[in-house]
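Chemist: structure, please.
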Amino acid sequence: MKFEAIIFDLDGVICHTDNFHYLAWKAIADQYGIPFDRMVNDRLRGVSRRDSLEIILENGGRSYSEEEKQRMAEEKNEIYRGFLAEMTPGDLSPETWETLNALKARGVRLAIGSSSKNAGLILSRLGLESFFDAVADGTEISRSKPDPEVFLLAAEKLRVSPRCAAVVEDAAAGIEAAKRGGFYAIGIGSAAGYEASDGRISRLSDLLSVVQGPLL
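Modeler: Reported below is the predicted structural model:
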């Protein structure tokens, strides 16, 4: 299929910081005596920090003030950013790097569409801060996935129509966001089994057999 552009979710697609999120949320949950495990953590995939906190607090056993919630979210982010600070370009897999460069060689414009407010830091640590043609992240949006706002913003920055672009996502919320925005939604990882996905890949390099660019 021919696409003018591909918009990638960041965490779980380009890189993998899932365990950093889990460890940071686990530290906060333990501090406040809130039950939290991998099963609950799986519900946080593709969800904003604040919405993730609300899911965790479902098991809190009491109501929490806005001030407490704000403090928890900030403490979690500080722990998470501590893990991110240890990332290096070596954390980007050779397969990912080769796939991105091959897509660029085909004339496909590439963007990041991430709900994370730490996307800029992650890209910088990976040495990708100037690689993508556009980046839309959580610092620029008011509605998180499954709302399509972040993908529509990325498409706007690329100056391409959603119908001419594909989105690669690893979470059901991201696939739903892509579909709502009018994009072709490609599922990878757990999202590859999501029935709403338009396309499915088992690894990022599979894109090269699925996607053609303007130069092909």
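Chemist: from now on I want contacts and neighbour counts done on CA atoms only, so please keep to that.
Modeler: Will do.
Chemist: contacting residues for residue 5?
Modeler: Under the criterion of C-alpha atoms under 8 Å, 6 or more residues apart in numbering, the contact partners of residue 5 comprise 108-111, 158, 160, 164-166, 213.
Chemist: which of these has the most neighbours?
Modeler: residue 166 (28 neighbours; other C-alpha atoms under 10 Å).
Chemist: check contacts around that one.
Modeler: The contact partners of residue 166, by C-alpha under 8 Å, 6+ apart, come to 3, 5-7, 183-186.
Chemist: which of those ranks first by neighbour count?
Modeler: If you rank the contacts of residue 166 by neighbour count (other C-alpha under 10 Å), residue 7 sits at the top with 31 neighbours.
Chemist: and for residue 157, the neighbour number?
Modeler: The burial metric for residue 157, expressed as a neighbour count using other C-alpha under 10 Å, is 14.
Chemist: check contacts around it.
Modeler: 134-135.
Chemist: what about the helices in the protein?
Modeler: Per DSSP state H, the chain carries helices over the ranges 18-31, 38-42, 49-57, 66-84, 94-105, 119-126, 149-158, 172-181, 207-210.
Chemist: can you name every helix or strand that the third one contacts?
Modeler: Helix 49-57 is packed against helix 66-84, with contacts defined by 3 or more C-alpha pairs under 8 Å, 6 or more residues apart in numbering; DSSP states H and E.
Chemist: quick check: which of the helices of the chain is nearest to residue 194?
Modeler: In this view, the helices of the chain are compared for proximity to residue 194 by C-alpha to C-alpha, and helix 172-181 is the closest at 6.5 Å.
Chemist: could you also give me the structure for this next sequence, so I can compare it with the first?
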Amino acid sequence: MSEIKACLFDLDGVIVDTAVYHYRAWKRLANELGFDFTEEENEKLKGISRVRSLELILEWGGVVKSEEERSELATRKNDWYVEMVSSMDPEDILPGAAEFLRKVKAAGLKTALGSASKNSGLILEKTGLLSLFDAVLDGNSVTTSKPDPEIFLKGAEALGVRPENCVVFEDAVAGIEAAKAGGMKAVGIGSAEILNKADLVVRGLFEMSVEQLDNL
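Modeler: Next up, the predicted model:
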């Protein structure tokens, strides 16, 4: 039995699904560099920073680039991605996500976003969800990526809530590990087999109720 006072959410795969936009932008970049990029490879980038994602893609393609060239490539990919997410709207919110966020707020719990995406603010704005978050922590707010707990610890700090009173909602193994490393409860969104370190696993926020938080 835990006393949950705050809910911290990852963005991609939990609140919205922007994986398809990341995939299209990375694939376009890989194709321009002369090799292909598969959906299976894209799965391996879940929860990983843009810089690390690029390093992996270049490794897979057997392409060597200087630090300056890598920086330019990461920027190019991001420009394409931002262009795509700029056309997002409330239709892009995953089933049950907005409803659950409203219930969490109505119950008097605090909310924060903890996402590696540096475009989180833009996405929340486009989907009309920004007002449902008390704090937004993204890739611009931290120096280390998940599974390091930095982003969630900073989220808890921004909300003025102790880590043990927080629950994290994540769809990636690295995110669940980050939550646990930070001393928080974790709810996995996706497969129970893959997210086996989570305290509870559901298929989506449409399966969550505020009452379930009392039993974590």
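Chemist: quick TM-score on the pair, please.
Modeler: Here the TM-score for the pair of chains, by TM-score structural alignment, normalised by the length of structure 1, is 0.93; 213 aligned residues with a C-alpha RMSD of 1.7 Å.
Chemist: what's the closest of the helices of structure 1 to residue 139 of structure 1?
Modeler: Of all the helices of structure 1, it is helix 119-126 that lies closest to residue 139 of structure 1, at 8.9 Å by C-alpha to C-alpha.
Chemist: what's in contact with that closest one?
Modeler: The set of residues external to helix 119-126 of structure 1 that reach it, using C-alpha under 8 Å, 6+ apart, is 10, 84-85, 87-92, 129, 137-138.
Chemist: repeat that with 7 Å
Modeler: Residues from elsewhere that reach helix 119-126 of structure 1, judged by C-alpha atoms under 7 Å, 6 or more residues apart in numbering: 84, 87-89, 91-92, 129, 137.
Chemist: quick one: buried ones out of those?
Modeler: Using 16 or more other C-alpha atoms under 10 Å as the burial test, those include 84, 87, 92, 137 as buried.
Chemist: can you lay out those residues as JSON lines showing distance to residue 196 of structure 1?
Modeler: Listed next are those as JSON lines, based on distance: C-alpha to C-alpha, whole Å:
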{"residue": "84", "distance to residue 196 of structure 1": "32"}
{"residue": "87", "distance to residue 196 of structure 1": "33"}
{"residue": "92", "distance to residue 196 of structure 1": "28"}
{"residue": "137", "distance to residue 196 of structure 1": "23"}
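Chemist: so which of the residues you listed is the closest to residue 17 of structure 1?
Modeler: Of all those, residue 17 of structure 1 sits closest to residue 84, with 8.0 Å by C-alpha to C-alpha.
Chemist: give the contact list for the closest one.
Modeler: When the contact criterion is C-alpha under 7 Å, 6+ apart, the partners of residue 84 of structure 1 are residue 122.
Chemist: which position in structure 2 aligns with it?
Modeler: Residue correspondence to structure 2 (TM-score structural alignment): residue 84 of structure 1 is matched to residue 85.
Chemist: over to residue 74 of structure 1?
Modeler: Using TM-score structural alignment, residue 74 of structure 1 lines up with residue 75 in structure 2.
Chemist: any idea how many residues pack against that match?
Modeler: 14.
Chemist: sorry, back to before: as CSV, the contacts of residue 166 of structure 1 with distance to residue 202 of structure 1 would be great.
Modeler: Compiled in CSV, the contacts of residue 166 of structure 1 are given as follows (distance: C-alpha to C-alpha, whole Å):
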residue, distance to residue 202 of structure 1
3, 20
5, 20
6, 17
7, 17
183, 20
184, 17
185, 14
186, 10
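Chemist: circling back to that earlier point, closest to residue 28 of structure 1 among the contacts of residue 5 of structure 1?
Modeler: Using C-alpha to C-alpha as the measure, the one of the contacts of residue 5 of structure 1 that approaches residue 28 of structure 1 most closely is residue 111, at 32.2 Å.
Chemist: test my guess that residue 53 of structure 2 contacts residue 46.
Modeler: No - Residue 53 of structure 2 sits out of contact with residue 46 when judged by C-alpha atoms under 7 Å, with a separation of 9.0 Å.
Chemist: residue most distant from the centroid, structure 1?
Modeler: In structure 1, counting by C-alpha atoms, centre = their mean, residue 62 sits farthest out from the average C-alpha position, at 30.6 Å.
Chemist: do you know how far the match of residue 74 of structure 1 is from residue 33 of structure 2?
Modeler: Note on residue 75 of structure 2: its distance to residue 33 of structure 2, by C-alpha to C-alpha, to the nearest Å, is 15 Å.
Chemist: same check, this time on residue 160 of structure 2
Modeler: Residue 160 of structure 2 sits at a distance of 46 Å from residue 33 of structure 2 (criterion: C-alpha to C-alpha).
Chemist: so which bits of stretch 5-25 of structure 2 are buried?
Modeler: Along stretch 5-25 of structure 2, the positions that meet the burial threshold by neighbour count (16+ other C-alpha under 10 Å) are 5-16, 18-19, 21-25.
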